[in-house]
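**Student:** dropping a prediction and its sequence here:
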Amino acid sequence: MDTARLAEVVDPTLVLLTVEEAARRLQIGRTTCYALIREGELESIPIGHLRRVPADAPATYVARRRTEQRAA
């Protein structure tokens, strides 16, 4: 297990994730994650020159997609 993944497992109290951490949680690539952010599908916030994803945003995105799938 790499260090970043270990930190994520050890510290579930993280409030903000990097785009890479959010992509790992969604099991998608970093480029796809940035595309979801750009399209407004995945919530993110700027902090200075950094882009961070609220820790609950990946789960919210998945829940919304599941709801959309059921409605279709």
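**Tutor:** Yes, it's here.
**Student:** alpha carbons only for contacts and neighbour counts from here, please
**Tutor:** OK.
**Student:** which helix runs longest in this protein?
**Tutor:** helix 57-71 (DSSP state H).
**Student:** got the buried residues for that one?
**Tutor:** Buried residues in helix 57-71, counted by 16 or more other C-alpha atoms under 10 Å: 57, 58, 61.
**Student:** output the residues you listed in a markdown table; the columns should cover distance to residue 46.
**Tutor:** Putting those into a markdown table (distance: C-alpha to C-alpha, whole Å) gives the following:
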| residue | distance to residue 46 |
| --- | --- |
| 57 | 14 |
| 58 | 17 |
| 61 | 18 |
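**Student:** which of these sits closest to residue 70?
**Tutor:** Set against residue 70, the nearest of those by C-alpha to C-alpha is residue 61 (14.4 Å).
**Student:** try it against this one:
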Amino acid sequence: MPRRLADAPALPDGLEALWEDFAELSASRGSTGMGPMRITYLDIDAYMRVTRRRFDPWELEAIRRADHAFLADWGARVKRD
């Protein structure tokens, strides 16, 4: 297991399914050719239609914030390398 993952804080109880949804959305994200693209509302809409999953507004906000954090972290790691 990567150290960054091993040192990550524990996921709050009840958010496991939402984290899995984010991981699936993230795994299917496109690329700009220079790096990963953000997860768009169109991506989320397609995911909800395919999986028949409905997100509450707070869940959408959580996914968007997780995506922002992912892209910020990716950018910081690329900048260091």
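**Tutor:** Done, it's in. Everything numeric in this text was worked out from a predicted model, so none of it was measured.
**Student:** where does the TM-score land?
**Tutor:** The TM-score (TM-score structural alignment, normalised by the length of the first structure) is 0.30; 47 aligned residues with a C-alpha RMSD of 4.5 Å.
**Student:** name the SS class of the residue nearest to the spatial centre of the first structure, please.
**Tutor:** Centroid-nearest residue in the first structure: residue 22, 2.9 Å away (criterion: C-alpha atoms, centre = their mean). State at residue 22 of the first structure, reduced to three classes by DSSP: H, G, I helix; E, B strand; the rest coil: helix.
**Student:** how close does it get to residue 32 of the first structure?
**Tutor:** 11 Å (C-alpha to C-alpha, to the nearest Å).
**Student:** same thing with residue 16 of the first structure?
**Tutor:** Taking C-alpha to C-alpha, one finds residue 16 of the first structure at 19 Å from residue 32 of the first structure.
**Student:** helix or strand for residue 47 of the second structure, which one?
**Tutor:** Using DSSP states H and E, residue 47 of the second structure sits in helix 41-51.
**Student:** ranges for the helices of the second structure?
**Tutor:** 3-6, 16-27, 41-51, 57-80.
**Student:** CSV please, covering those helices and showing mean neighbour count.
**Tutor:** As requested, the helices of the second structure are exported to CSV (neighbours: other C-alpha atoms under 10 Å):
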stretch, mean neighbour count
helix 3-6, 8
helix 16-27, 15
helix 41-51, 13
helix 57-80, 13
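**Student:** buried ones in the biggest strand by length in the first structure?
**Tutor:** Longest strand of the first structure, by residue count under DSSP state E: strand 50-54. For strand 50-54 of the first structure, the neighbour count (16+ other C-alpha under 10 Å) marks 52, 53, 54 as buried.
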